[in-house]
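J.: Here is a sequence together with a model predicted from it:
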Amino acid sequence: MIETLALSGQATPTADLLARAAVARGMSVAVLAGPRPDLRGSAAYYGGPRFADTVAASLDVALLEPADDWLSTLPERWTRREITATTMAEARRLRTPAFVKPPSDKSFEAAVYADGTRLPRAVPGETPVLVSEIRTFVAEYRLFVLDGVVHTGSRYATFGRLDPLPLTEDVRSGELLSFAAELLGDPDADLPGAVVVDIGLAGTADTAEECWTVVEANMAWFSNIYGADPSRCLDTILAAAGPRTALPIADRRFVRPTHTRLASG
């Protein structure tokens, strides 16, 4: 039984909302300054991946995350654009504009770069990156997925600007959820049982055509909830970063590798 929501020390609106949801269901909340072996086996984690790597072993939580190359291996019928998984060193050789982002963490800003020379020099060359064609998104949505089904979600941006709105108030939610159900039912969309998937309505500069596309997938335990239901987001997070002893066999291959190394060493 998960008794405690363990938070990293970074205060965020999402962490506050999740803490309130946890207390409402009778859980305790612990803000961590470091490893907490006293919480081992009875806590779930929410916070950044770097701090997670320092405390995961003491908590004995299994941190689920999609594969770094998940987006690049997803069939183009879902992404509607060419996406390549590569390294920062290779991306620095780009001589045309591209959208470049880290696969999961926030080691540098995900953005459109005029060419590879504009990428941050401080990021090591071996750092994994995703390089994709540039798309304009009319609207972008974050979906918290639990056991292959959308559990809750919200719009988070329109035309690249932050613009949260609950799904219940968005006129496109029906089309969005239909697209998401088809995606999550596709065996090629190989994801953990608890995860966040971002989906966008993409437009083109020269036509009025719009299409649904997958933006990315992320760790639920390191995702802003925007306008989604905090309690239902918490359900997904408890499954995505809960006690390792409760981890379903099917999700073992999605456990964060660094955590596996720390836990065994």
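T.: All right, it came through fine.

J.: From here on, just use CA atoms for contacts and neighbour counts.
T.: Noted.

J.: quick one: contacts for residue 120?
T.: For residue 120, the contacting residues are residue 108, taking CA atoms under 8 Å, 6 or more residues apart in numbering as the criterion.

J.: Mind doing that once more with 10 Å?
T.: 88, 92, 107, 108, 109 (CA atoms under 10 Å, 6 or more residues apart in numbering).

J.: ok, which pair from those residues is furthest apart?
T.: 92 and 107 (15.6 Å; CA to CA).

J.: Next, count neighbours for residue 109.
T.: 12 (other CA atoms under 10 Å).

J.: what do you get for residue 161?
T.: Counted with other CA under 10 Å, residue 161 comes out at 12.

J.: circling back: kindly give a single PyMOL line that selects the buried subset of the contacts of residue 120.
T.: Buried members of the contacts of residue 120, defined by 16 or more other CA atoms under 10 Å, are picked up in PyMOL with:
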select buried, resi 88+92+107
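
J.: Please tabulate the contacts of residue 120 in TSV, including the columns secondary structure and distance to residue 235.
T.: TSV is the format used below for the contacts of residue 120 (DSSP: H, G, I helix; E, B strand; the rest coil; distance: CA to CA, whole Å):
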residue	secondary structure	distance to residue 235
88	helix	35
92	coil	40
107	coil	27
108	coil	29
109	coil	29
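
J.: take the one below as the second:
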Amino acid sequence: MTAPVLAVSAQRTSTALLLAGAAARRGLETTVAAGPDTVRALSGRPVHWYGGPRLADRIAGALRLGLLEPPDDWLARLPQQLTHRRIELTTHREVTAQRGVTRRRPFFAKPPSDKSFPPGVYADAAQLPPASPGTPVLVSDVVAFRAEYRLFLLDGALAAASRYAVHGRLDPAPLDGDPYARAVRAFAARLTGHAPLPSASAVDVGLLDDGRWAVVEANMPWFAHGYAADPDGVLDVVLRAAGPYDRVRDGDRPFLRPAPDRATADRRTPPAARTP
């Protein structure tokens, strides 16, 4: 049987390096997806992916990748007792049409998963950076987090976790030994049974300044920094979230990233289009 491969982007992040080390300990080869020649060399082999969504969209068909991602509306569908703020999923067109409407000032806006524009707090819709009109946008009330944590979940259980920010500033640290470790694990357990996620997911949670715990957002594990989380646990999640299409579990198929429509550069082609 051909050994599986972990393909990574040419951007050598600390997480990619740590995952490559964890992969090597399991006998997995790590290859940089440097161009068409690399993709052709990997053809027919079981490939997993860690890297950005734009390159993933270009190589997924040739490498027969099944890429799992949270639904765009996942955060907006959560009960407010898990978010403690109003959140809605809209589009860039609809947000910019609200220029000057006071209920939108200030507001936090971000794309649900792709980095089509930087997330941030905007005083008015006129300040929103340009993007395609149909770009999905999550708009929410502004809240302040005392500490924020990234959870890597596998089958609903915590596979790895790390603190990544304190009072909005990057400050990674292992969850073990963190003063809020027990509370983080307890809050992670509360997420099970609410709005569904893929079996392999990355979810950010945080402690608000008022002492309540809240979900920050969900992420694609194959494009999420591990920060100070255990690389082996992160790798477990990444391998499930981005691997051979024909090994995707039935329950995960609704969460497959759609193939891009090359004519429009929008993700409109249904996942079934990648089925052999």
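T.: That came in fine, so what should we check first? All figures in this text were calculated on a predicted structure; none of them were measured in a lab.

J.: Considering the contacts of residue 120 of the first structure, which are maintained in the second structure?
T.: On the basis of both residues aligned by TM-score structural alignment, their matches' CA atoms under 10 Å, what survives of the contacts of residue 120 of the first structure in the second structure is 88, 92, 107, 108, 109.

J.: how close does the second one get to residue 113 of the first structure?
T.: In this structure, residue 92 of the first structure and residue 113 of the first structure are separated by 10 Å, where distance is defined by CA to CA, to the nearest Å.

J.: intersection of neighbour lists for those two?
T.: Counting by CA under 10 Å, 6+ apart, the residues touching both residue 92 of the first structure and residue 113 are residue 119.

J.: can you pull the contacts of the aligned residue in the first structure for residue 67 of the second structure?
T.: Aligned counterpart of residue 67 of the second structure in the first structure: residue 63 (TM-score structural alignment). Residues near residue 63 of the first structure by CA under 10 Å, 6+ apart: 44-46, 49, 52-53, 56, 219-221, 237-244, 247, 251-252, 254-260.

J.: State the number of residues packed around the residue lying closest to residue 213 of the second structure once chain neighbours are set aside.
T.: Spatial nearest neighbour of residue 213 of the second structure, chain neighbours left out: residue 207 (4.6 Å); criterion: CA to CA, 6 or more residues apart in numbering. Neighbourhood size, residue 207 of the second structure [other CA under 10 Å]: 22.

J.: now the helix or strand harbouring residue 207 of the second structure, how far from the chain's geometric center?
T.: Using DSSP states H and E, residue 207 of the second structure sits in strand 200-208. On the basis of CA atoms, centre = their mean, to the nearest Å, strand 200-208 of the second structure sits 10 Å off its chain's mean C-alpha point.

J.: swap in stretch 233-249 of the second structure?
T.: 14 Å.

J.: Also stretch 162-172 of the first structure?
T.: On CA atoms, centre = their mean, the centre of stretch 162-172 of the first structure falls 19 Å from the chain's centre.

J.: Which stretch of the second structure is it matched to in the alignment?
T.: Using TM-score structural alignment, stretch 162-172 of the first structure corresponds to residues 170-180 of the second structure.

J.: So which bits of that stretch are buried?
T.: 172, 173, 174, 175.

J.: Report the contact partners of residue 184 of the second structure.
T.: 148-151, 161-163, 175, 178, 205-207, 213.
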